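Undergrad: For reference, the sequence and a predicted model appear below.
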Amino acid sequence: MQIGLWTIPGRFVLAPMAGITDAPFRKLCRRFGAALTTSEMTTADTRLWQTAKSRHRLDLDMDAEPCIVQIAGSDPAQLALAATACVARGAQIIDINMGCPAKKVCSKLAGSALLQDEQLVARILDAVVAAVDVPVTLKIRTGWDPEHRNGPQIARIAENCGVQAIAVHGRTRACRFKGHAEYNTIAEIKNSVTIPVIANGDITTSQKSLEVMKLSAADALMIGRGAQGKPWIFRELNQLITPEKNYRPLEKNDVRDIMLDHLSDLYRFYGDTTGIRVARKHLTWYCNGLKDSTEFRSKVVRVDSAAEQVRLTLAFFAERMDHDLLAA
């Protein structure tokens, strides 16, 4: 897949998810073969960039290329200014969010709410593409609601404005995360443009990825919730299309060390107080894939000490060294 001058070395990329895909998690997913990782969605209002949350979200992956920053907003000039500022910080691709279904985003006519106004979409994309000399990409949904699936029209507008790739979550804004992803609509979007299209939605297993590739004809797949607590899903997916690499199966000690490394990076990135809080949700997701982890999860998400989170994690694995640990 080609995005501007960048050749993307794989078909599986990490979805940007606010509050989840921070710098430590992006690094972990790249370690297991994510071909692209994008910053968490950041407001285009640069006046808010001095908050701790925005500073963390704008911590760029300067050790990985291309470095991608996702911005969200509804004012063309504001988005163009934010894109320029991100490029000045080192961003090599600017991604615009028109896919987020959250009420607090859509209430400001940002995210997927923009799909209702195709003229505003065009003005935003024209402004941002003109403002920066790096590729601009776009994240959308299939439409506003099931009666207004205008994803193909939005995709054509994007291509005409100079957008270099489009990621599509296979649901409308109204559907949020309910029901099944519409891979046939993604295929329709793919057939309507010549730029790369990345399919997103409900891709949680290797078998599902094969199904989505076939149904959507997408150039790549974007993994979101499927990577939560399972960053090694990218290795599993890559093995599916490159079986000759013979990846070694994960063992208990591997999972333990992945979790401990992740905790260490979170404490270092956020500091202990915030790092402990952020670690709780990641530990919960890890536990969803671990057998007999109910008691461990109950304890580890309640402690207020980084050292205690680490101790409980070590103890959980030490007590189960002779047992099968990974859930099917």
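TA: Perfect, thanks for sending it.
Undergrad: CA atoms for contacts and neighbours, from now on please.
TA: Will do.
Undergrad: so S206 makes contact with N238?
TA: No. Using C-alpha atoms under 8 Å, S206 is not in contact with N238, being 9.0 Å away.
Undergrad: how many other residues sit next to A181?
TA: 21 (other C-alpha atoms under 10 Å).
Undergrad: OK, contacts around it?
TA: Shown in contact with A181 (C-alpha atoms under 8 Å, 6 or more residues apart in numbering): H169, G170, R171, G201, D202.
Undergrad: what two of those residues are the furthest from one another?
TA: Greatest spatial distance among the contacts of A181 (C-alpha to C-alpha): R171 and D202, at 10.2 Å.
Undergrad: Pick out whichever of these two has more residues nearby.
TA: R171 (29 against 21).
Undergrad: which ones are touching that one?
TA: R141, T142, G143, F177, H180, A181, E182, G201.
Undergrad: Look at it and tell me its secondary structure.
TA: coil (DSSP: H, G, I helix; E, B strand; the rest coil).
Undergrad: which stretches of the stretch 51-200 of the chain form helices?
TA: Along the stretch 51-200 of the chain, counting by DSSP state H, counting those that start in this stretch, helices occupy 52-57, 76-89, 103-106, 118-131, 151-161, 183-192.
Undergrad: List the buried residues for the third one?
TA: Of the residues in helix 103-106, those with enough neighbours to count as buried (16 or more other C-alpha atoms under 10 Å) are V105, C106.
Undergrad: got it, and the last one?
TA: Going by neighbour count (16+ other C-alpha under 10 Å), the buried part of helix 183-192 is Y183, T185, I186, A187, I189, K190, S192.
Undergrad: And the fourth one, how far from T294?
TA: Here the distance between A187 and T294 works out to 40 Å (C-alpha to C-alpha, to the nearest Å).
Undergrad: ok, second structure coming up, stack it against the first:
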Amino acid sequence: MHIGSIELDNHLFVAPMAGVTDRPFRMLCRQLGAGYAVSEMVTSQPHLYASLKTSRRANHEGEPGPISVQIAGTEAAMMAEAARYNIERGAQIIDINMGCPAKKVCNAWAGSALMQNEPLAIEIAEAVVKACLPFGVPVTLKMRTGWSSDNKNAPVLAKAFESVGIQMLTVHGRTREQGYKGQAEYATVTAVKQAVRIPVVANGDINSSEKAAQVLQITGADAVMVGRAAQGRPWIFREIAHYLATGEHLAAPQTLQVRQWLLDHLLEHYSLYGEHTGVRSARKHIGWYIKGIAGQDSLRTRINAEQDCQQQWQAVADFLEDLARTQPVWPMAQATASTEPVADDEAACGSCSNHTAN
């Protein structure tokens, strides 16, 4: 599969999730089978470029390509400048956020709120494409099925976006009105795929190998994007890849292997965020990994009390080493839970302490 002239490893994508898909998480998902990962959304407001949050999100040191950065905003000229800013810092693909339904974003008429203003949405897409053209950087766009159940305008917008040069579209199977409630529908995704010639990616409630296969078959989409189902289970991408290739389920990983993945993930996380922020922001990742495992409450209490990264890391290391003695194969609690409908893509940003794209 290609985005413009860029060839991807496969058609399994990591969704952009504010507060989750930072560089360490993206790199781990890529290591475990994802062919493509989109960054957390970055603000288009220039006065926030120097903020610590934006500088971290624009840090791509050691990250394998293609490096895709999602930008958010409401002004065409500002979005164009944001695209150039991120290209100068290593972005090889620019993704426009018109899919986020969070109130903090939509109240500013960004994210999926732009779908209610079709002329502005198209103006932004065209401006960003023009800004990226001299650099040879393709532009993609992520949106919802529409603003509401009575206004599912994704197919109409898809044609317009294609006409101004957008080179790939991702569609989350919910409206802005739904937020993260209910279940994703794929009829609109199918309609988008039939309306355009550029690649279309299906997103929403893709939380198992079977669901990924089903959505690809139903929609005819070129790829699937996984969000919340990858939290605490980043190996879901290799599970899906194996199932699509063989029709069989991949055996659960060894507990000691998961232990190593998580410990390496934590070291990269601490390195990016530093001691003070790293020990705190790592808690959610650890919690996702151990969800449903016996003894999780005691470990949560300990890691939440730790103020030192090394001590937090050691607590996790000891816990999983002990777990491996009694359960050498990773417990299936996560895999079982993941078959329940979840609102993926940016849904995690709803649980993030700060949803703003800065």
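TA: Arrived safely. Predicted model only: the values in this text are computed from it and were never measured.
Undergrad: tm score of chain vs chain?
TA: Here the superposed chains carry a TM-score of 0.96, computed using TM-score structural alignment, normalised by the length of structure 1; 328 aligned residues with a C-alpha RMSD of 1.7 Å.
Undergrad: about what we covered before: so S206 and N238 of structure 1 - more neighbours on which side?
TA: Regarding S206 of structure 1 and N238, a neighbour count based on other C-alpha under 10 Å identifies N238 as having more, with 20 against 16.
Undergrad: Could you check which residue of structure 2 pairs with that one?
TA: Alignment note (TM-score structural alignment): N238 of structure 1 maps to A241 of structure 2.
Undergrad: and the next element down the chain from whichever strand or helix holds that match?
TA: Element membership of A241 of structure 2 [criterion: DSSP states H and E] is helix 236-246. Counting by DSSP H and E, the next helix or strand C-terminal to helix 236-246 of structure 2 is helix 255-290.
Undergrad: Which neighbouring elements make contact with that following helix?
TA: Applying 3 or more C-alpha pairs under 8 Å, 6 or more residues apart in numbering; DSSP states H and E, one finds that helix 255-290 of structure 2 contacts helix 23-31, helix 296-305, helix 309-326.
Undergrad: tell me the most buried of these?
TA: Mean neighbour count (mean count of other C-alpha atoms under 10 Å) peaks for helix 23-31 among these, with a mean of 21.
Undergrad: picking that back up, any chance of the helices and strands packed on helix 255-290 of structure 2 in CSV, plus distance to L267 of structure 2?
TA: Shown next, in CSV, are those (distance: least, C-alpha to C-alpha, whole Å):
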stretch, distance to L267 of structure 2
helix 23-31, 9
helix 296-305, 15
helix 309-326, 8
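Undergrad: Pull the contacting residues for E177 of structure 2.
TA: P101, W147, S148, S149.
Undergrad: mind checking what it lines up with in structure 1?
TA: Matched by TM-score structural alignment, E177 of structure 2 corresponds to A174 in structure 1.
Undergrad: Can you give me the distance of that match to I8 of structure 1?
TA: Applying C-alpha to C-alpha to A174 of structure 1 and I8 of structure 1 gives a distance of 32 Å.
Undergrad: just curious, which of the contacts of E177 of structure 2 is nearest to D264 of structure 2?
TA: Closest to D264 of structure 2, out of all of the contacts of E177 of structure 2 and judged by C-alpha to C-alpha, is P101, at 32.5 Å.
Undergrad: Can you give me the distance of that closest one to W109 of structure 2?
TA: Taking C-alpha to C-alpha, one finds P101 of structure 2 at 10 Å from W109 of structure 2.
Undergrad: ok, now M1 of structure 2?
TA: 33 Å.
Undergrad: So the two - more neighbours on which side?
TA: W109 (18 against 14).
Undergrad: is it true that the more buried one touches N97?
TA: No. Counting by C-alpha under 8 Å, W109 of structure 2 sits too far from N97 to count as a contact (11.5 Å).
Undergrad: Which strand in structure 2 has the most residues?
TA: As assigned by DSSP state E, the longest strand anywhere in structure 2 is strand 36-43.
Undergrad: before we move on, the earlier item: of the contacts of E177 of structure 2, which pair is most distant in space?
TA: Greatest spacing in the contacts of E177 of structure 2, by C-alpha to C-alpha: P101 and S149 (14.1 Å).
Undergrad: of the two, who's got more company?
TA: A count of neighbours by other C-alpha under 10 Å puts P101 above the other of P101 of structure 2 and S149, at 27 against 13.
Undergrad: Go ahead and confirm the more buried one touches A113.
TA: Yes. Between P101 of structure 2 and A113 there is a contact under C-alpha under 8 Å: 7.3 Å.
Undergrad: what touches both of these two?
TA: By C-alpha under 8 Å, 6+ apart, the residues touching both P101 of structure 2 and A113 are R176.
Undergrad: Relative to structure 1, what is the average displacement of the longest strand of structure 2?
TA: Strand 36-43 of structure 2, aligned to structure 1 and superposed, deviates on average by 0.8 Å (mean C-alpha distance after the TM-score superposition for structure 1).
Undergrad: Not counting that strand itself, show me its contacts.
TA: Taking C-alpha under 8 Å, 6+ apart as the rule, strand 36-43 of structure 2 contacts 8-23, 26, 29-30, 49, 54, 57-58, 66-73, 82, 95, 97, 356-358.
Undergrad: are any of those buried, and which?
TA: Here, 16+ other C-alpha under 10 Å leaves 8, 11-23, 26, 29-30, 49, 54, 57-58, 66-73, 82, 95, 97, 356-358 buried among the contacts of strand 36-43 of structure 2.
Undergrad: what residues are up against the equivalent of A229 of structure 2 over in structure 1?
TA: A229 of structure 2 maps onto G226 in structure 1, with residues paired by TM-score structural alignment. The contact partners of G226 of structure 1, by C-alpha under 8 Å, 6+ apart, come to D202, I203, T204, T205, I233.
Undergrad: Roughly how far does G226 of structure 1 sit from F234 of structure 1?
TA: 10 Å.
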